[in-house]
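# Fold the following, please.
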Amino acid sequence: MTTALQQQVFALDARYNAHRAPQSPNFRTLYIRRRSQLLREANSRSTEKWKQYLKIRSQLLQQRYGNLKLEHSSVSGSLASLGNQSNEKSGIGSTPSGSVVPTKNAEASKALVGGTTIGENYAFVGVHHIFDQHTQAVTMIKFANNDKSRLCCSSLDHTLSICDVSSNPPSVISILRGHTSAVSGFDWSVNNDSIVSCSLDGTAKVWKVEDYSCLRTLNDPNNAQILCCIFQPTNNNLILTGNNKGELRIANVSTGRFLKNVCKIGGQVLSIASDTNGHVFWVGNDKGEIFSVFCELNGSLTRTKKISLPTSCWVTSLSYRAWISREGRNPLLLVNATDSSVYIFSVLNYEGYLGLKRKFQNRHQRYTVRSTFCPIMSFREGACVVTGSEDGCIYFIDIERIGSKSVVNTLQGHSSAVLGISFNYDESLLATSDLQGLVIIWKKGNFSQK
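This next block holds a predicted model:
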């Protein structure tokens, strides 16, 4: 209970921090980091004292700054112009469409999480660290594969950064410079020895993680803005990119050239995801369309199926996950869209056909908000996904529950739209990034196993 109240105090400070010293962003960052440190050290207070402190601090801040509503700052650069200007208001909710979790009695999966409840599994209650190395919005964050400590961030400030969250204190290892415009996305190779990044400057760059040097620069053949990229999972010498001219392309890292084969998607290609074997890719655009694309061994791309969301909107994030246990059936595709929705689709066959399983409401109408599956998909009471939101909150959603009960945890600490989100592999840390360039590392609460 005390830890939850500490989080509420931190969220209150973070909300008002955007209005403190508006001309001094560095001061605001130092202030909120110090507040986080002080709150972590103040564990001796009783629950009643924390309640009283929260009430008094809320009153003082309201007297000083007024009763604020969460406001979003504008984003500079080309990514800002890709928004949906709808004013529809929404909250978190869900619409059932068949069972998602294959069985309620999956013993193998229960053992992975120590027999705890869903709420306990995802009780991220404390701030581990706050990074502020980027001067503009952090568009995407991602932990290295099967890694607890290395985190990569991309930003509108034209750079990427590599962080070590396990060092004491956590530190920025390297800043990757070379793009001349906003970095829209990136991906780690399977063995984490390289990173591919893409930018609105029309290039994709391959970085060597050993010394963080630029190994290769790939130029889009049509000089288009590259909006998303991903390694071919089974052949990291190949990279798939999506651009603002509706093209899905494959590049060869060794030759530094794009293959002649082009898959026409239409609109602007905003997001890409792949199955485990790299046979099927899913591609989302700015028209509310998701395409299944089959990738052959020679790099040839073939569209197999298209589904359209109920409204013409942006598909800003796609994430694939197969059930971790043999008790599972169909893999799932997680989708964020600017119609204020998070969708869960079942992957029905080897060609990537999709069937809608769930739809949840989320505040998402304008920015490239992302979501992710929790790495350990327990079947005890359901499975969880975590999504950013334009109201500055991070929502943990049990995809098997209905209505408002689907939200099993909410983190409040950002004072602007939450864009990026990533777990490390054992779920001990969660990283989130926002429109103002802050990256918050959250730590999981400690619960005794049942």
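# From now on I want contacts and neighbour counts done on CA atoms only, so please keep to that.
Will do.
# Please enumerate the strands of the stretch 251-400 of the chain.
Per DSSP state E, counting those that start in this stretch, the stretch 251-400 of the chain carries strands over the ranges 257-264, 269-274, 280-285, 289-295, 301-308, 315-321, 332-337, 341-347, 354-361, 371-373, 384-387, 393-398.
# Another sequence for comparison is provided below:
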Amino acid sequence: MEVEIGVCGDEKDEEKKKKSKDPEFLSCMMQPATAESDPQYVGIRRILLHRKSESGAISRRYDWRCNGKGYVAYRNFISRPRKWENLRTPSLLSSPGNSGRWLPSPSPLSHQFEAESFTSSRDLRSVNQVSSRRASFSSSLSDGEHPYRSGGVEHAYSFVGMHCIFDQCKSSVTVLKFGHMSSDLLAYGASDGTLTVCSLSEEPSVLKQLIGHSKDVTDFDFSSNNQYIASSSLDKTIRVWELSRGVCIRVIYGVSAQFCIRFHPVNNNFLSAGNANKEVTVFNFSTGRLIKKLMFDGEVTAMDHDHTGQIIFCGDGQGTVYSVSMDSHTGSLSRSHRHRTNHKSAVTTVKYRSFSLLASGPVLLTCTQDGNLCFFSVALQIKGYLTLRCSLKLAPRIHRIQASFCPLLSLEKGEYIVAGSEDSNVYFYDLTKPKHTCVNKLQGHRFPVMCVAWNHGENLLASSDFYGVVIVWKRAKTSS
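Next up, the predicted model:
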């Protein structure tokens, strides 16, 4: 009899445990004790409590599944910071917010947009709202509720999912690029000093891991034939790598941290680098010898060449953007134009594009660490004179987050920009739409997205985050 009583006791305990976890039981227990309670209030309270317990279970299942990548998701789940959900919930002041004028009372959909304000040097006429599909595998809105769907037509960048994921890196991926005119050669540098070269063919794989830098890789660039990579680092060195053998063939030692580096687009024997000593230096690729250097007002944190190789565009640690003339034969430098801004934050992105419909000519994109994205038209006839066409105020960044053009789509209509963000999403913006600038969002990362890069055909977009995960997104084929 004692055994039977023990079994019955165990069964009762199990029933109690089940009841204590049952949402219906919880709802009943939380009801007001008085019989005169308002039945409408009681019903609403029961519904809310029931939904709350269900949403917690769904959230846990989603966290652990993460689109079928079980190990990666579980590793990120157990290693995430404490109170992660609270950290991911943005405040009203620094949240994505409305991408047009900031309203005192945000709309219910305002959390979907990452831009805070939009300013333009002229009146940009707002065209029809661009509809888009979010590329995440879970959505908080149904198809009928999506703010950018109209008549079942999808514009902007639509994605069909993830092409592949690289997660072997154990530290933050600080820079990410595709090979020159390449659709399947990808490389990325990390804060542990490593450079990883990958192939994105039918079976994505890691080709080489280049180890040599002792501190963060801040930037790198492919040569025009993709046979070499030149990289810069906080360890004050520039390294040149031969990809076929995966070895470092030259080390150039500097006196300060190296922040950015570029091959000359016409004469690949020239390497231009910006450093913490407020200099842009030009090196001979074959010998490693210093050819020329030019001083600036602040640390040179980002740079890019124009397509002719005659102008270098630089950004410094105080938010100033410079145009520098360069001789393609001798490598000599001369500063020709300077554009100062009101904000004193480091420039994280400088991207040149040879043609834009919005500006009817070459354009320059810059992004600063405090979230100011600027779009300039470039006058090549007067040595790269910059005219600000429009600017976009994003949420302030803690990390060195970068942005990029979307060239192919921008040739059709609009001017599209893609950027990472602190809230772990990848955002797309159309600079021709002052009121509804954000047109799409990709969800898949769990940590701040540091870098984004397109391949040559723009059918693949790569993004990297603060914890070393690189996701390659596959863009949907358009009917056109």
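# Can you give me the TM-score here?
For this chain pair, the superposition-based TM-score is 0.75 by TM-score structural alignment, normalised by the length of the first structure; 371 aligned residues with a Cα RMSD of 3.2 Å.
# Distance from the longest helix seen in the first structure to the middle of the chain?
Identified as the longest helix of the first structure according to DSSP state H is helix 47-65. Distance of helix 47-65 of the first structure from the chain centroid (Cα atoms, centre = their mean, to the nearest Å) equals 32 Å.
# mean shift of the very next helix or strand once past it relative to the second structure?
Later in the chain than helix 47-65 of the first structure, the nearest helix or strand by DSSP states H and E is strand 94-96. With mean Cα distance after the TM-score superposition for the first structure, strand 94-96 of the first structure departs from the second structure by a mean of 2.3 Å once superposed.
# which bit of the second structure covers strand 94-96 of the first structure?
On the second structure, the counterpart of strand 94-96 of the first structure by TM-score structural alignment is residues 118-120.
# before we move on, what about stretch 137-147 of the first structure?
Following TM-score structural alignment, the partner segment of stretch 137-147 of the first structure in the second structure covers residues 172-182.
# what's the neighbour count on the aligned partner of residue 323 of the first structure in the second structure?
By TM-score structural alignment, residue 323 of the first structure lines up with residue 355 in the second structure. Counted with other Cα atoms under 10 Å, residues neighbouring residue 355 of the second structure total 17.
# residues contacting residue 355 of the second structure?
Shown in contact with residue 355 of the second structure (Cα atoms under 8 Å, 6 or more residues apart in numbering): 361, 362, 363.
# Give me the distance from the match of strand 94-96 of the first structure to the chain's centre.
The answer for stretch 118-120 of the second structure is 21 Å, by Cα atoms, centre = their mean.
# ok, now stretch 197-207 of the first structure?
The answer for stretch 197-207 of the first structure is 19 Å, by Cα atoms, centre = their mean.
# Give me the contact list for that stretch.
Under the contact criterion Cα under 8 Å, 6+ apart, stretch 197-207 of the first structure has outside partners 78, 158, 179-187, 194-196, 213-220, 223-229, 241, 253.
# how about the strands in the stretch 101-250 of the first structure?
124-131, 138-143, 150-155, 160-164, 171-176, 183-188, 194-199, 203-208, 213-219, 226-232, 235-243, 247-252.
# export the ones you listed to CSV and tack on mean neighbour count?
Output for the strands of the stretch 101-250 of the first structure, formatted as CSV (neighbours: other Cα atoms under 10 Å):
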stretch, mean neighbour count
strand 124-131, 21
strand 138-143, 27
strand 150-155, 25
strand 160-164, 21
strand 171-176, 16
strand 183-188, 26
strand 194-199, 25
strand 203-208, 22
strand 213-219, 17
strand 226-232, 27
strand 235-243, 21
strand 247-252, 22
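# helix or strand for residue 54 of the second structure, which one?
According to DSSP H and E, residue 54 of the second structure maps onto helix 39-65.
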